[in-house]
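> Structure of the sequence below:
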Amino acid sequence: MFCGFTTDPKMYRWECLLLVLPFVIGRGSAQDTCGYKKCAALPVKPGYVNVHLVPHTHDDVGWLKTVDQYYYGANNSIQTAGVQYILDSVIPQLEMKPSRTFIYVEMAFFYRWWQEQDGDMRDRVRKLVSNGQLEFINGGWCMNDEASTHYNAIIDQMTVGLQFLNSTFGECGRPLVAWHIDPFGHSREQASLFAQMGFDGFFFGRLDYQDKANRLKYRNMEEIWRASPDDLGAAADLFTGALYNHYVPPGGLCFDIGCKDQPIEDDMALHDYNVANRVGIAVNTSLDQVQHFQTDHIMWTMGSDFQYQAAHTWFKNMDKLITHTNSMADKHKVNLLYSSPSCYIYHKNKASATPPGVKFAHNNTADFFPYADQPHAFWSGYFTSRPAFKGYVRRCNNLLQVCKQLEVIGAPKFSDKVPLPTSKRFREAMGVAQHHDAVSGTEKQHVANDYAMRLHAGAVECQVITSMTLQQRMVKAGALPPVAEFCNYLNISVCPLTEDEFTKSFTVTVYNPLARRRTGYYVRLPVTGDAYAVNDPEGNNVVTQVTKVSQRTQEIRGKRGKAKHELLFPVSAPALGFSTYFVSQSQNSSRSAGKQPKAGDDQEIHNEHLSLLFDGKTGLLKSVVNLETNLTLKVNQGFYWYNSSAGNNKASNKKSGAYVFRPNSTEAMPILPQQSVITSVVDGQLCQEVQQSFSPWVSQVVRLYSGQRHAELEWTVGPIPIKDDLGKEIISRFDTDIMSDSTFYTDANGRELLARVVDRRLTWKLNQTEPVAGNYYPVNSRILIKDKSKQLTVLTDRSQGGSSLRNGSLELMVHRRMLYDDGYGVGEPLNETGVFGEGLVVRGKHYLLLDTPESSGQLHRALGEQLYMAPSVLLGLAGGNDPKQYRKEFRTNYTAMKRELPSSVHLLTLEMSEDETVLMRLENQLQKAEGGAPQNVTLTGLFEPFEVEINTVEELTLGANYPSTMVQRLAWNTEGGRTKSEALRCWDSGSATVSLQPMQICTLHFKVQQRD
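Now for the predicted structure:
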């Protein structure tokens, strides 16, 4: 087989007779000294304390200023920071001395800077990258949050950054180490994802102050994290280090232009000569730090937030510090050297491999939530902060996946006729939104507005792509069908097209992004008429229900909508395809009557799977019965509020804020009306519901749809009142008869479940200072409690904080509004307001499931997949056609798959790469404990619009920037044996089959042949 390098207008590409890779493997010359080649040549000294100085800057992709303001250095009245000047300043300083190094992390900034550079500067930067002086660490579009992010969005934002580095710098641009120095707590799933991306190590700066003290004492600041102990096993093990000094320089040794520490004055003729003092600090700090680590290699983070805008101040002083300290190294046995996290980990690994070898701990299967930096300061408030934005990010992720799929399915065929926008803007906006001061809700208000604006701009383009691509696929022959459009405010019953009194008929096209048929999905549309007829894609009549728009919804939408009713009907759509329904006004009434409950009478709603009983006196949910298993759950569900601390508590002056959750009391106060909370009961053929009002600013609708195995609880909270000068944090709480034994379970970024025990940490003994906030954990998609016979699972439509503070109880924080800042930099209280200046109203949903523990796993995985990959609903005018005529002219059913994927296999990614090849990820989404088993998928003949060219298929790491076959991760000596270095493989080219173990994600890249 002949292989060789070939030049392409966009990039170099390795080509073989049967293989085309989108990678720049070893780009440049054989003289490249990047990566571990550079590390092997570093001037380390055996028997000495080797101090690895890591020059770095931490550049938030928005926080106190917007992304643009941070890049350009605008709005410096808030914070003096300009990222462009950092990169401008660092490059010439690296060129001055080949020993100097620098790492860079945030590709959202570097990409922007790179686009502005001329050819000469790009060549200079490539040289610095190829010789290992400039090294990219982490490499994602941002340094993402780990609590409020969904794994799909994490993978996407990492992919955008890593692929840019690959196409620009090749092998020398591939990051070897993950670097999350600022996120506020760390997820086990994040470590698992990093391991699957091929990283050799993971460093972070923030861990609980008690945990850190314990690790320093027992010298386990560095360990092998077991990130998927029961499923992926060794493939997800990852060397992990908690930084000794957060991510700032050692005390007294900060040399940035904004630092107050003394520079090194080494002219002996001057009275201020201070070399002995500066060297003494360095030596003493080194000797103290090394006592807490397993080898004679330690790392100093020489930099901090937005530092190196005047890089010469740093490098000039570090040069002197290294020179003067090392000149006396024989005396104190301390050796300072310029380095990087990858070189630090390389030498750690050599110390582990060299007999007798250091053995690192290998038993941590927990995570690092919740984070507290001091007593009474648990950073668990941001799990819920800015709930509206958290919900918007989740919905945007849904739309982005749809958009990318349709670019593959339809765009290549359609682009010759009409130029389409691309998903690029949306991908980058979603990447920025995953930043640890974005979706986390810990940014200033004007920055949150900017994030939302960026998402909206990207979403608009992707809605155009979705509409035009589906329109093109509807064509049978001749003219295009009417343009289909999105209605973006259906959650408050606003849609101009359907509520216009002149609209007598319209189409509803439902695109299903799942790789299997979606049935039992309900479309709910605002309408003005009393009755409607709906025909499915084959012309059959569909059962409908018309319900009055609730009073609360009318209040929220104000003058933005005028519909009196909502039309409800079930739809079905094929795998990776669409179905079009035809809606027209009818004379036959399908209205469901709302009724006022009789005082004191219990109210019951039910479908074929569940029965919900509401107490006649209080109106609160009283019991849930699973009619299939005869399980009965006694439950009281209601809304409560914690009084936010204003800093006047005797134990501490710490306040609740964007980061910190600190209630004034361990008991939440109920939000109760003077009478029963039930305002109306709707008894419809398709949906039964109970409307509840807890106060003028808290309401809920509990729904049971026909055919569904879960109950839907749609909550509406806000404006949270603050005229009483009290900040409030609102929860929905379920008190049940489940004997949960102080144990509950939460998901990690939408994937694996972790057990939580009240007032306990798995790896250290907790001194609990905040009984409520200290037991709150991030809930990205689900939280559950169980005993031997029953399991209650609540799924969420966005990330929230949640807990189980007593046996049988489960609570989720849905909204929060404070009057004070918590003192961690934001400088303003978390006091969101809406368009009319009042407190923000937020509407969201919880999904309740009751089943046996043995049968719950597959059920909540399937529902979770359906929620975050919900169908896209587009509406269009019927153009005067009746349903029969419309079906003659246009296609009303389409699927891009020739066969469906197995029920536990999820099509995680289907997107077009810049070189017009396709990137696909398949995921086995069931854990072994949920009944997960190996699954096989054959690619031959899988898709309808194209055929996969099997001889071009290449398996990649999860970040899609490196061939999986070439992965050789560093192996470590541990207490349990030596770790494995090979990646977990999934692709068999001989049989054209993907083989997936439970929880495994397979990433493939290939060319396609379009079908005629």
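
> from here on, contacts and neighbour counts on C-alpha atoms
Fine.

> residues in contact with residue 703?
By CA atoms under 8 Å, 6 or more residues apart in numbering, the contact list for residue 703 reads 687, 688, 689, 690, 711, 712, 713, 714.

> Counting neighbours, which of those end up buried?
687, 688, 689, 690, 711, 712, 713, 714 (16 or more other CA atoms under 10 Å).

> and for the lengthiest strand in the chain, what are the contacting residues?
Assignment by DSSP state E gives strand 631-643 as the longest strand of the chain. When contacts are defined by CA under 8 Å, 6+ apart, strand 631-643 is touched by residues 620-626, 663-665, 667-671, 694, 698, 726-738, 790, 850-851.

> now, which of the residues you listed lie within helices?
In helices, defined here by DSSP state H, there are no members of the contacts of strand 631-643.

> Take the residues you listed and keep only those in strands.
Within these, residues falling in strands by DSSP E are 621-626, 669-670, 694, 698, 728-736, 850-851.

> Show me which of those residues are buried.
For the ones in strands among the contacts of strand 631-643, buried by 16+ other CA under 10 Å: 621-626, 670, 694, 698, 728-736, 850-851.

> returning to that earlier point: so of the contacts of residue 703, which ones are in strands?
Using DSSP E, the subset of the contacts of residue 703 located in strands is 687, 688, 689, 690, 711, 712, 713, 714.

> For the second one, list the residues it contacts.
This means residue 688. Applying CA under 8 Å, 6+ apart, the residues contacting residue 688 are 605, 606, 681, 682, 703, 704, 705.

> another one to check against the first:
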Amino acid sequence: MFTMGTDFKYQYAESWFRQMDKLIHYVNKDGRVNALYSTPSIYTDAKFSTNEPWPLKTNDFFPYADNPNAYWTGYFTSRPALKRYVRMMSGYYLAARQLEFFIGKSKSGSTTDSLGDALALAQHHDAVTGTEKQHVANDYAKRLSIGYKKAEELVSTSLGCLSESGSNSRCSSPTTKFGQCPLLNITYCPPSEMNLSQGKSLVVLVYNSLGWKREDVLRIPVMSDSIVVHDSEGKEIESQLLPIANVSLNLRDRHVKVYLGTSPAASPKFWVAFPASVPPLGFSTYFISSGKRSASISSTSTLNSQGNESRNLQVGQGRLKLHYDAAGSLSQYSDSKTQVEANFEQKYKYYIGQDGSGDDPQASGAYIFRPKDVVPIKTDGQVPPTILRGPILDEVHQQINPWIYQITRVYKGKDYVETEFIVGPIPVDDENGKELSTEIITSMATNKTFYTDSSGRDFIKRVRDYRSEWKIEVNQPVAGNYYPINLGIYVEDGSKELSILVDRSVGGSSIKDGQIELMLHRSMMMVVVLRKH
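The predicted structure is shown next:
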């Protein structure tokens, strides 16, 4: 097999094929070898037909480097917002395709084609990887947004048709109109930000595109603290109100103004959280209205630096609990069902990226991760954590530093912890590029071993500073042990296992035994060196 074409060298197809035609002609004229235009499937069939044994490779080639200081492990995290956008739109596309099939594809109405095209473009190796220039990243995001808007119309129509009794599969103009909230990540959802005091109700339709039943907790921004939630049969559902953090409202105000060109008239005050159960490939309907008996309002407390509330704060209403020490740092995890109790810390740090000004001009950049130094982010003297408690979930809000805010959620009926973080803008006034990571630290003896997923499928065993097929000398002990995390990463010691799942592709590793770290964000600086000759 001879592959044809490469980056920036395949722009003139006529010239390429003319030269390839000549090569094939003269090779075949010689007669010893038969050359032809081929495809991967034709090549594979030809190899298979030789009936020869071939070695089976079950691992991969990560981490890749093309010189001792150039490990291509930075792009695992580059442009994390675009990575998340692509993943969200991929899931939305799947649901929209299903709904498009349910009601029948229209030749004149909205379709999912535009979103499918945008997602296909986003699979380019300089798109979702984050290695493109800013104006190109903007173009990918714009195409995704255009595709989403067209698919949004289809989804609204389809759900309206499916929810109206007696509607047939060819319904095209339902009377029910559903609004959607693509900007929930910045706490913006106009359909839910309505005054319910005049007897109005907010109808929430939840669609499940998966082939199995889902039970989860929904969170929707609302204006009132007098809220009651009912299911489709009129049964009241337990719900909980959580005050929206100021940092979220500030983010909302800034970005909604950019998105709409104007600031919203009023801001929601609470998230209403309630459990939802949705059948496979189906939907459930819930009703939010103003009621005499309001949803439970989360109790709020603050753990001060002296730990007056408790010397060992416990968070969690169910079997799983997190324990915080007097300084407000996570110290222990416990699960009453599995009888697991373990020391457990979470910290933030950033790597200072090489700027290319030294003897080796290789810098940290969109592709390359080359740290020069690591700086731990201390939480001493920061704002004490705020704890919200309620019947459905507990939340711990922490302002880690001026540009990192974290919310940790422990659900009563779930056996996992959920972490949401707001990062940025990363300060670069000191002219140092920063690559932000969070790390989970345990006392587990993991013997240099950890596991990462292979493109969201099987998990592959990784051993620090080791490759099973060749002897390696790792010149970059951090960057040389980073791997792509598309689904998750875990470590184990024979009796316990620590697993982390991610909501977008990032880079990660276990740099020390018992530790897992994930790179969350990157902000690089570039030095231009001018030399006089």
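
> Next, the angle strand 621-626 makes with the longest strand of the first structure.
140 degrees (axes from the mean of the first three to the mean of the last three CA atoms, to 10 degrees).

> give me the stretch of the second structure that strand 631-643 of the first structure matches.
Mapping strand 631-643 of the first structure onto the second structure (TM-score structural alignment) gives residues 340-352.

> what comes up buried for that stretch?
Under 16+ other CA under 10 Å, the buried positions of stretch 340-352 of the second structure are 344, 345, 347, 348, 349, 350, 351, 352.

> which one is the fifth one nearest to, not counting chain neighbours?
For residue 349 of the second structure, ignoring the flanking residues on the chain, the nearest one in space by CA to CA, 6 or more residues apart in numbering is residue 376 at 4.2 Å.

> What does the one you found correspond to in the first structure?
Under the alignment by TM-score structural alignment, residue 376 of the second structure pairs with residue 670 in the first structure.

> Give me the distance between that match and residue 215 of the first structure.
41 Å (CA to CA, to the nearest Å).

> related to what we said a few turns ago, residues contacting the residue nearest to residue 349 of the second structure?
347, 348, 349, 350.

> so residue 254 of the second structure is in which element?
Element membership for residue 254 of the second structure, per DSSP states H and E: helix 246-260.

> Thought residue 731 was touching residue 813 of the first structure, still the case?
Yes. Residue 813 of the first structure is in contact with residue 731 according to CA atoms under 8 Å; the separation is 4.2 Å.

> Give me the common contacts of those two.
With CA under 8 Å, 6+ apart, residue 813 of the first structure and residue 731 have no common neighbours.

> residue in the second structure matching residue 39 of the first structure?
In the second structure, residue 39 of the first structure lands on no residue (TM-score structural alignment).

> Could you give the number of residues near residue 39 of the first structure?
Residues contacting residue 39 of the first structure under the criterion other CA atoms under 10 Å number 20.

> And residue 856 of the first structure, by the same measure?
17.

> any idea what sits nearest it, other than its immediate chain neighbours?
Closest to residue 856 of the first structure by CA to CA, 6+ apart is residue 791, at 7.3 Å.

> I'd like to know how far the counterpart of that neighbour in the second structure sits from residue 341 of the second structure.
With TM-score structural alignment as the criterion, the equivalent of residue 791 of the first structure in the second structure is residue 497. Residue 497 of the second structure sits 12 Å away from residue 341 of the second structure, going by CA to CA.

> and if you look at residue 137 of the second structure?
Applying CA to CA to residue 137 of the second structure and residue 341 of the second structure gives a distance of 44 Å.

> do the same with residue 229 of the second structure
Distance of residue 229 of the second structure to residue 341 of the second structure, given as CA to CA: 36 Å.

> The longest helix seen in the second structure maps to which residues in the first structure?
Looking across the second structure with DSSP H, the single longest helix is helix 134-163. Under TM-score structural alignment, the match for helix 134-163 of the second structure in the first structure covers residues 445-474.

> Give me the buried stretch members for that stretch, please.
If you call a residue buried by 16+ other CA under 10 Å, then stretch 445-474 of the first structure has these buried ones: 445, 447-448, 450-452, 454-456, 458-459, 461-474.

> Buried residues, stretch 271-278 of the second structure. List them.
271, 272, 273, 274, 276, 277, 278.

> Let me have those in CSV, extended by secondary structure and distance to residue 481 of the second structure.
Shown next, in CSV, are those (DSSP: H, G, I helix; E, B strand; the rest coil; distance: CA to CA, whole Å):
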residue, secondary structure, distance to residue 481 of the second structure
271, strand, 40
272, strand, 42
273, strand, 40
274, strand, 41
276, strand, 40
277, strand, 41
278, strand, 41
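
> a markdown table please, covering those residues and showing distance to residue 203 of the second structure.
Listed next are these as a markdown table, based on distance: CA to CA, whole Å:
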| residue | distance to residue 203 of the second structure |
| --- | --- |
| 271 | 16 |
| 272 | 14 |
| 273 | 15 |
| 274 | 14 |
| 276 | 13 |
| 277 | 15 |
| 278 | 15 |
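
> of those residues, closest to residue 36 of the second structure?
Using CA to CA, residue 278 comes nearest to residue 36 of the second structure of those, at 53.1 Å.

> OK, contacts around the equivalent of the closest one over in the first structure?
When the first structure is aligned by TM-score structural alignment, residue 278 of the second structure is paired with residue 573. By CA under 8 Å, 6+ apart, residue 573 of the first structure lies in contact with 510, 511, 512, 517, 518, 519, 579, 893.

> again, 7 Å this time
For residue 573 of the first structure, the contact set (CA atoms under 7 Å, 6 or more residues apart in numbering) comprises 510, 511, 512, 517, 518, 519, 579.

> Can you add neighbour count and secondary structure and give these back as CSV?
Output for those, formatted as CSV (neighbours: other CA atoms under 10 Å; DSSP: H, G, I helix; E, B strand; the rest coil):
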residue, neighbour count, secondary structure
510, 25, strand
511, 28, strand
512, 26, strand
517, 17, coil
518, 20, strand
519, 13, strand
579, 23, strand
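
> between the residues you listed, which is nearest residue 559 of the first structure?
Using CA to CA, residue 510 comes nearest to residue 559 of the first structure of the contacts of residue 573 of the first structure, at 28.0 Å.

> Looking for the alignment partner of that closest one in the second structure.
That one, residue 510 of the first structure, aligns with residue 206 by TM-score structural alignment.
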